[in-house]
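Undergrad: Fold the stuff below for me.
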Amino acid sequence: MGVIHVTDRSGQRHTLEAIEGWRVMEIIRDWGLPIEGLCGGACECATCHVFVAEEWIPRIYPPTEEEEDQLDTVVTQPTSRLSCQILWTSELDGLEVTLAPTGS
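TA: Predicted coordinates for the structure are as follows:
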């Protein structure tokens, strides 16, 4: 096990225990933070949009074309990702993400 650090929409930082092989969206949701993930992780809705801390971008595999297509439907930043498409591994221990504003 390890942790991810999540900054919620009000700016509060949370440190959450993470489990190997779980999607970052699932970890955030299961700890009770407000992330929708309406499609359940199928990369079809972009309601699990997060901003990954810049220093973590090189450690995460690049988005697929399918993920990029979904990100095109929301207001993004250069570090935008869908948290349902990031599988947590021990190499991501300490990962930092911020929940994107609702509707973006």
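Undergrad: only C-alpha atoms for contact and neighbour calcs from this point on.
TA: OK.
Undergrad: Now do the helices in this protein.
TA: Applying DSSP state H to the chain gives helices spanning 24-30, 65-71.
Undergrad: So which of those helices is nearest Leu99?
TA: helix 24-30 (9.5 Å; Cα to Cα).
Undergrad: Buried ones in that closest one, by neighbour count?
TA: Using 16 or more other Cα atoms under 10 Å as the test for burial, helix 24-30 gives 24-28.
Undergrad: To compare against the first, here's the next sequence to fold:
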Amino acid sequence: MLVRFIDPEGREHVVEGEVGESAMRCATRALIPGVIGECGGAMACATCHCYAAPPAGATLPEPAPQERDMIDGCIDTRPTSRLTCQVVLEPALAGITFTVPASQV
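TA: Okay, the predicted model is just below:
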């Protein structure tokens, strides 16, 4: 499935993601600038913060309380802020776009 990342410089990266993997793993595998995933997906660092825009008709579940707490500590948050380590890729999300905030670099 294709996943789109917009890096802090505004460059678009279209990456092949695997169903069941986290968006963070997809981004780090593709070396997307600004998505570091320092904690390896343990939701302990927020270095994978992005703005998520699901494709038309698809929705992401609300962030769990622990994810919400981590997002609250991020800079430049928006209502669409997510930790990409907590977004599991599934067929309905094919074409999802993640924008990496400038504050991530």
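Undergrad: sorry, back to before: ok, so of the buried residues of helix 24-30 of structure 1, who is nearest Ile57 of structure 1?
TA: Closest approach between these and Ile57 of structure 1, by Cα to Cα: Val24, at 14.2 Å.
Undergrad: That closest one contacts Arg81, correct?
TA: No - Val24 of structure 1 is beyond contact range of Arg81, at 10.6 Å (criterion: Cα atoms under 8 Å).
Undergrad: Quick check, central residue of structure 1?
TA: Taking Cα atoms, centre = their mean as the criterion, Ser83 is the residue nearest the geometric centre of structure 1, at 2.7 Å.
Undergrad: Who are the contact partners of that residue?
TA: Ser83 of structure 1 makes contact with 23-25, 48-50, according to Cα atoms under 8 Å, 6 or more residues apart in numbering.
Undergrad: give the contact list for Ala100 of structure 1.
TA: Listed by Cα under 8 Å, 6+ apart, the contact set of Ala100 of structure 1 reads 9, 49-51.
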